[in-house]
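J.: For reference, the sequence and a predicted model appear below.
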Amino acid sequence: MRRRELLAMGAAAIAAPLRGRAAGMADTVARVKPSVVLVGTYRETDTPRFQLRGSGFLIGRGQQVVTCSHVLPGADADLVVQVLRPDGGWARHPVHLGALDERSDLALLTLDSAIGPGLPIGDSGKVREGDDLAFMGFPIGNLLGYSHVVHRAMVSSITAALLPSPDAERLRENAIRGLRSGNFSLFQLDAVAYPGNSGGPLFRPETGEVVGVMNMVLLKGTRESALSQPSGIAYAVPAARLRELMERAR
């Protein structure tokens, strides 16, 4: 009998931290969710009128949106973000380009007024291989619907953003620009992400601090290849690159 009691106590001791960790993650997701927005275009003549291009998230006082530069449409399109309302509907807001870093594939969009809480930007320099993180966005939202989707991800590697090509003639234009301006690192994650995730936040499950921006194109070449050939590997641009863009935008 004593042995059973000891085993039960041991199992309870193991389960308690796991329950606490799960509850902590759920609380963080609830805090992060109102800040993660749809990024796309809106035209009366389009069908559907809103075309999702990627994810984004609010920062600061809720008047700026972070996303990927490859998410942005041409100059003739009407760029908007949509934020989830308390009643479950979506509120559409026009945005304007505030700052751009094509090399890091980052963009800052500006709003006329605050539309929600901004997420805190953490220190991406403290991220280590093996860290457990999470990301949120709208994977393949045009097909699956506009629902926030959250995934856990471990940092499997901190790798170079510019990978060497076996054939110099196959270097893409952005890779050549990267060679000229110097290299930087990306977070490689052991998770499957799709093009709709691009621009979403990579955050710490304990605090909700953003340590990276999800990117499905920088290394994979095109949204089409990322969608048709999911590799089980995702990438994120460290938040340090975002901080640099924010400083330049001041």
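T.: Cool, the structure landed. None of the values given here were measured: they were computed from a predicted structure.

J.: From now on I want contacts and neighbour counts done on CA atoms only, so please keep to that.
T.: Fine.

J.: What's the biggest strand in the protein, counting residues?
T.: strand 149-160 (DSSP state E).

J.: which residues sit against the helix or strand following that one?
T.: Per DSSP states H and E, strand 149-160 leads on to helix 173-181 as the next helix or strand towards the C-terminus. Residues from elsewhere that reach helix 173-181, judged by Cα atoms under 8 Å, 6 or more residues apart in numbering: Arg103, Leu162.

J.: Contacts only, for the residue nearest the centre of the chain.
T.: Residue closest to the average C-alpha location in the chain (Cα atoms, centre = their mean): Gly200, at 2.2 Å. Applying Cα under 8 Å, 6+ apart to Gly200 gives the contacts Val36, Gly54, Ser55, Gly56, Phe57, Thr67, Phe135, Met136, Gly137, Val213, Met214.

J.: Against that first model, consider the following:
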Amino acid sequence: MKEEMVMFCPKCGTKNIDHARFCSQCGHSYTRYQQRNRWWLTGIILTFLLMSGVFIYAFVLDKERTDETTGEETIQSPVETISESTKLEEEPKEEKEASPQTTPSVPKEKSKSEEKVPSPQTPIEKDKKEIIREAQTKVYTILTEDQLGSGFLFQDNGTVVTNAHVVAGDIDVILRDQDGREMNGKVIGISNQYDVALIEVKNLKGTSPLEMEMKESEVGTEVIALGSPQGLENTASIGYLTGLDRSFESEFQYENVYQIDAQVSPGSSGGPLLDGKTGKVIGINSALLTSDESIAFSIPMYTMTELLMNWSKSPMDETEVASTFNLYNETSAYDEYAEEEEDTYEVSSDEASLANFIINFRGNYETALRNEDFGYIEDQLLYDSQAYYEMANYLDEISGQGMVFQFTLNDVTNIDLQDEQAIVSTYEVFDFMNAAGEWSVYERTKDYYVVTDEFGDFKIKHIEIYQ
């Protein structure tokens, strides 16, 4: 028998059997109470679902707004996308051209080589070490019988520029390059007005010359002077162009020349003055006598180019060159040459004094070698002569190497008296130890070319050595 469950009326508390629809005492409806409970539960569920929907909708809407803000500039409209895809299908990539109305122009990126190429108005700047290294291969020491100077390659036909006072009195000269190689040269142009000359060197034909500057340089331009000051070959000194339009007269006429503070001294004459940034030749150095050693002068290259070109195309013959030299001797106002003209040699009855002078010099030379000091023989050599520079250079080269010279014989074998000089010949023997400590014996004959100075003292201007 099924047991019936008892329930109580929520209103009066009367017991009633299960599944009763109304209370037996007060008539309260059990069905309406149950329905009210169900509607309350349903309301809670619907409220939860509604709030969840509102939260989800708010989150999605906020994310869409953020995406629209950050991607606004990159999103293309459907029309543009369709238009571009249509163009890609209709045209190959190689033939497609951007529309000036829809595609912004993009500047073409320059290559590195294009970026480095300057405009025609901008000079190409070079490193100073590169400028000096390249120029030294085309700068030469010029040797004559009694002079030493400098010069530089002017054209690829083998012509070399120098000062007129370097080669005055000579037609055939010797040129020495930076490696010590000597070449024969011939003067084919020289001026008795301007201090310039041109030498032809057949061995240099086909060699590219230095580049020339054909306009005036400015004050403050950094410059490099090349040459052989005091016989120190291939020397470079750096300074500035400190003045323009300096004009004066000596033996030659110097018009509108450059004033520089780069060190220039005897032996530098005829060397090139280079622009310190471009390496172009802007001047021809002239070692003029001045009380201030910080001041030197250089003839502007652009003012002499036409004259030099004329000589290069139509060289002077030997007669014309010689006649110009004679003019120098007649009207010399340049101190160096005036002194040399006065230094005539008249010792026809003084051979003993000459012999003693050379023997004394040889003894002083041995002392100079032992002490590595040029001062022991300097006053017996003619200043600014070939012998002066060669002796100074040699003593400088062997300095500090520990070489030993022991002279065992020095005999005067002959004296040739000439009008303006004497040639004293000697036979010499000496023991020599080189830097490696190895000993050897040398026998030599030498010719000493001797002149007198304005005080009547003997001076050696050239030494010829025969092994």
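T.: Everything's here; your move. Since the structure is predicted, the reported quantities are computational estimates derived from the model, not experimental observations.

J.: can you tell me which of the contacts of Gly200 of structure 1 are in strands?
T.: Per DSSP E, the contacts of Gly200 of structure 1 map to strands at Val36, Gly54, Ser55, Gly56, Phe57, Thr67, Phe135, Met136, Gly137, Val213, Met214.

J.: Please tabulate those residues in CSV, including the columns distance to Asn183 of structure 1 and neighbour count.
T.: Shown next, in CSV, are those (distance: Cα to Cα, whole Å; neighbours: other Cα atoms under 10 Å):
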residue, distance to Asn183 of structure 1, neighbour count
Val36, 29, 29
Gly54, 25, 29
Ser55, 25, 32
Gly56, 25, 35
Phe57, 26, 32
Thr67, 21, 31
Phe135, 24, 26
Met136, 27, 27
Gly137, 27, 31
Val213, 17, 30
Met214, 18, 33
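
J.: so which of those residues would you say is closest to His151 of structure 1?
T.: Phe135 (5.5 Å; Cα to Cα).

J.: Give the equivalent position in structure 2 for that closest one.
T.: Under the alignment (TM-score structural alignment), Phe135 of structure 1 pairs with Ala225 in structure 2.

J.: Excluding chain neighbours, what is closest to its match?
T.: Leu273 (4.6 Å; Cα to Cα, 6 or more residues apart in numbering).

J.: The helix or strand hosting that neighbour corresponds to what range in structure 1?
T.: Following DSSP H and E, one finds Leu273 of structure 2 within strand 272-275. The alignment of strand 272-275 of structure 2 onto structure 1 (TM-score structural alignment) spans residues 201-204.

J.: Name the residues that touch the matching stretch?
T.: By Cα under 8 Å, 6+ apart, stretch 201-204 of structure 1 touches 36, 56-57, 132-137, 209-214, 236.

J.: residue range for the longest helix along structure 2 in structure 1?
T.: Under DSSP state H, the helix in structure 2 containing the largest number of residues is helix 30-70. Counting by TM-score structural alignment, helix 30-70 of structure 2 falls onto no part of structure 1.

J.: ditto for stretch 186-197 of structure 2
T.: Against structure 1, stretch 186-197 of structure 2 falls on residues 96-107 (TM-score structural alignment).

J.: All the helices of structure 1, residue numbers only.
T.: Going by DSSP H, structure 1 shows helices at 2-32, 141-144, 173-181, 223-228, 239-249.

J.: Could you dump those helices into JSON lines and include mean neighbour count?
T.: Below are those laid out as JSON lines (neighbours: other Cα atoms under 10 Å):
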{"stretch": "helix 2-32", "mean neighbour count": "13"}
{"stretch": "helix 141-144", "mean neighbour count": "14"}
{"stretch": "helix 173-181", "mean neighbour count": "14"}
{"stretch": "helix 223-228", "mean neighbour count": "15"}
{"stretch": "helix 239-249", "mean neighbour count": "15"}
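
J.: Which one of those helices lies nearest to Ala193 of structure 1?
T.: helix 223-228 (8.6 Å).

J.: Name the surrounding residues that touch the closest one.
T.: Contacts of helix 223-228 of structure 1 (Cα under 8 Å, 6+ apart): Tyr194, Pro195, Met216, Val217, Lys220.

J.: Next, format those residues as JSON lines and append neighbour count.
T.: Listed next are those as JSON lines, based on neighbours: other Cα under 10 Å:
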{"residue": "Tyr194", "neighbour count": "27"}
{"residue": "Pro195", "neighbour count": "25"}
{"residue": "Met216", "neighbour count": "27"}
{"residue": "Val217", "neighbour count": "22"}
{"residue": "Lys220", "neighbour count": "17"}
